[in-house]
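>>> mind looking at a prediction? Sequence and model below.
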Amino acid sequence: MPNTILSPAYRFRRIDATRNMARFYMLSLEPTLFGEVAVLRHWGRIGTSGRQALSLHATLAEAEAMFARQVARRRRRGYVEA
């Protein structure tokens, strides 16, 4: 598997001035050196470095399923694509 991004990255924002909320959330699928597929999540308050989490999956299908669940979850919670 070549070392390239496997799918387009999603970038979400959720801004609600009445609740002092300004958040971002980014998702991407990336290959690892050992043939696995990683789902990279990066989130936090806009203007900060935020936090990151990486989950490894043995197959592309498993990673894409988790990726799709995360995208759907962000949309349900009011995030919009930036």
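Ah, there it is. Source: prediction; values computed, not measured. Residues are numbered from 1 along each chain as shown.

>>> CA only for contacts and neighbour counts going forward, please
Will do.

>>> roughly how far apart are Pro31 and Tyr79?
In this view, Pro31 and Tyr79 are 26 Å apart by C-alpha to C-alpha, to the nearest Å.

>>> comparison target, given below:
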Amino acid sequence: MVAQRYRLYIERMDASRNMARFYALSIEGTMFGQTCLVRRWGRIGTTGRMVQHSFDDEGEAVGLFLELLRAKRRRGYRPKFGARHAETAPSA
């Protein structure tokens, strides 16, 4: 079971290059007791692509989450403030 919810939605926009991209990360528990890191990315307004990574240890998933976040921040991705997305909505 995942001790804490990790969810992130970031965007990179550059009108001069016709660039409007999103990147979403979340860590979730699977029904088999594993921890799963879900990555989604693509052009804003599309479904995009999705990849799931399964881990036996939540710490490994958090490590990859933070590594991917650092890489995306270096490439210019920033949080989208003032908007609500399914990836960033608080869970009940």
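Noted; the coordinates are in hand. Keep in mind that this is a model prediction, so the values were computed, not measured.

>>> tm score of chain vs chain?
Overlay of the two chains. TM-score (TM-score structural alignment, normalised by the length of the first structure): 0.90; 80 aligned residues with a C-alpha RMSD of 1.4 Å.

>>> the longest strand along the first structure maps to which residues in the second structure?
Criterion DSSP state E: the longest strand present in the first structure is strand 21-31. Against the second structure, the aligned range for strand 21-31 of the first structure is residues 19-29 (TM-score structural alignment).

>>> what's the mean gap between the longest strand of the first structure and the aligned bit of the second structure?
Strand 21-31 of the first structure differs from its equivalent in the second structure by a mean of 0.3 Å after superposition (mean C-alpha distance after the TM-score superposition for the first structure).

>>> list the buried residues of that strand.
Burial within strand 21-31 of the first structure, assessed by neighbour count using 16 or more other C-alpha atoms under 10 Å, is assigned to Arg23, Phe24, Tyr25, Met26, Leu27, Ser28, Leu29, Glu30, Pro31.

>>> relative orientation of the helix or strand just after that strand and strand 21-31 in degrees?
Using DSSP states H and E, the next helix or strand after strand 21-31 of the first structure towards the C-terminus is strand 37-45. For strand 37-45 of the first structure against strand 21-31, the angle by axes from the mean of the first three to the mean of the last three C-alpha atoms, to 10 degrees is 170 degrees.

>>> which SSE is immediately downstream of strand 37-45 of the first structure?
Remark: after strand 37-45 of the first structure, the chain's next helix or strand is strand 51-57, criterion DSSP H and E.

>>> which residues in the second structure does that following strand match up with?
Here strand 51-57 of the first structure aligns to the second structure at residues 49-55, judged by TM-score structural alignment.

>>> contact partners of that stretch?
Stretch 49-55 of the second structure has contacts (C-alpha atoms under 8 Å, 6 or more residues apart in numbering) with Gln34, Thr35, Cys36, Leu37, Val38, Arg39, Arg40, Trp41, Gly42, Ala61.
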